[in-house]
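1. I'd like to go over a predicted model; first the sequence, then the structure.
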Amino acid sequence: MTIWLDDDQQAAWRKLATVVERLPGVLDSQLRRDSDLSHFDYLTLAMLSEAPDHALRMTQLAERTSSTLQRLSHVASRLENRGYLRRSPCPGDRRTTNAQLTEAGWEKVQATAPGHVATVLCTVFASLDAQDVAALDHVMGKVMQTLDADPPL
């Protein structure tokens, strides 16, 4: 027997699916137009900017960007060629690689962040009150727990 979504689930699912499809394009368009970065480029630089010494192992950076090492490596090469990050062997474990934000990368994050934050505020949070934000955080946390479950459903 096939199990279907009930009417409330169907309505919520359609809204979530629309957000999942449309939001990345909105964020990517603003970043490309204003900063010549993709959303994933910016996310990579932003995660490094928040790390101690602006550096992370590539495996940690992949986790923080919800990416595969292969995709991250490709993006890191592009960002390295633009002078925004550098990769080097990890001093404590030569089998792993660190990524570190360069001064130019730090300046790029600082210049890019205000426009990105304004877009997120306008697109996601402008119509939400504090209770909505708390509910969004709660619901997304539950969805992420399911996505992170081992093994996934």
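-> Sure, I can see it.
2. going forward, measure contacts and count neighbours with C-alpha atoms only.
-> Noted.
3. what sits up against stretch 15-22?
-> For stretch 15-22, contacts defined as Cα atoms under 8 Å, 6 or more residues apart in numbering pick out no residues.
4. do stretch 94-114 as well
-> Against stretch 94-114 from outside (Cα under 8 Å, 6+ apart): 31, 34-35, 42, 45-46, 48-49, 53-58, 76, 83-90.
5. put this beside the first:
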Amino acid sequence: MKETRGLDAREAQLWQLYRDAYRELTTTLEGRLIRNAGLSGADYALLHPLSVADSGVLRTRDLGRSIGWERSRLSHQVSRMEKRGLVVREECESDARGSMVRLTEAGRVAIEAAAPDHVDAVRSHFLDQLTREEQDLLAKLLDRVLADLPTRAADTPLADC
């Protein structure tokens, strides 16, 4: 069995700073979404890929993969959003066991109203804190970290359709 190396003080501080920054940035962005657009972070996470998809519709499986959610979490969120008229589920023509999620007109209005302020918040609380060179470096570093992670798709089966 491989022996686990502990984190030295510098590594522990870096890891904690990353966790704190992620938590606080997420809290700030989600709070602003709720206050200014009446959408939760989960609502926005789901509405965004639908808003840029062809015809505003995605296979449930593809939507779940695009946001990194398990099938049950996605299903519960879609149900909540259906009740609010933001999305609808449809049968998958190519596989009767699966489903599609379609953005409604109300969902499109909601994401289009929320997006400008959300982008402004991302810019002011994240991107503007870094120089262009730091942004490029951070993108390169995050790409490297992501490339070494196991794929979620292989570990977590999502909807068939």
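-> Alright, I've got the coordinates. Small disclaimer: the values here were computed from a predicted structure and weren't measured.
6. how alike are these chains, TM-score-wise?
-> The TM-score (TM-score structural alignment, normalised by the length of the first structure) is 0.90; 152 aligned residues with a Cα RMSD of 1.8 Å.
7. can you select the buried ones among the contacts of stretch 94-114 of the first structure for me in PyMOL?
-> This is the PyMOL syntax for the buried subset of the contacts of stretch 94-114 of the first structure, where burial follows 16 or more other Cα atoms under 10 Å:
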select buried, resi 31+35+42+45+46+48+49+54+55+56+57+58+76+84+85+86+87
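8. so which of the contacts of stretch 94-114 of the first structure are in helices?
-> Leu31, Asp34, Ser35, Tyr42, Leu45, Ala46, Leu48, Ser49, Met58, Ala76 (DSSP state H).
9. which one of those residues is nearest to Gly141 of the first structure?
-> The shortest approach to Gly141 of the first structure among these belongs to Ala46, at 20.9 Å (Cα to Cα).
10. need the counterpart of that closest one in the second structure.
-> Under the alignment (TM-score structural alignment), Ala46 of the first structure pairs with His48 in the second structure.
11. now do Asp36 of the first structure
-> Aligned by TM-score structural alignment, Asp36 of the first structure pairs with Gly38 of the second structure.
12. before we move on, what about Ser73 of the first structure?
-> Mapped onto the second structure by TM-score structural alignment, Ser73 of the first structure lines up with Ser75.
13. just Gly92 of the first structure next, same as before
-> Match for Gly92 of the first structure (TM-score structural alignment): Ser94.
14. ok, its match to Gln129 of the second structure distance?
-> 46 Å (Cα to Cα, to the nearest Å).
15. same check, this time on Ser99 of the second structure
-> Taken as Cα to Cα, the span from Ser99 of the second structure to Gln129 of the second structure is 41 Å.
16. and those two? which has more neighbours close in?
-> Neighbours of Ser99 of the second structure and Gln129, each counted by other Cα atoms under 10 Å, are more numerous for Ser99; the result is 20 against 11.
17. now the strands for the first structure?
-> Ranges of strands in the first structure, per DSSP state E, are 55-57, 85-90, 93-101.
18. so which of the ones you listed gets nearest Val139 of the first structure?
-> The closest of the strands of the first structure to Val139 of the first structure is strand 55-57. By Cα to Cα, the value is 28.8 Å.
19. I appreciate the help and will end here.
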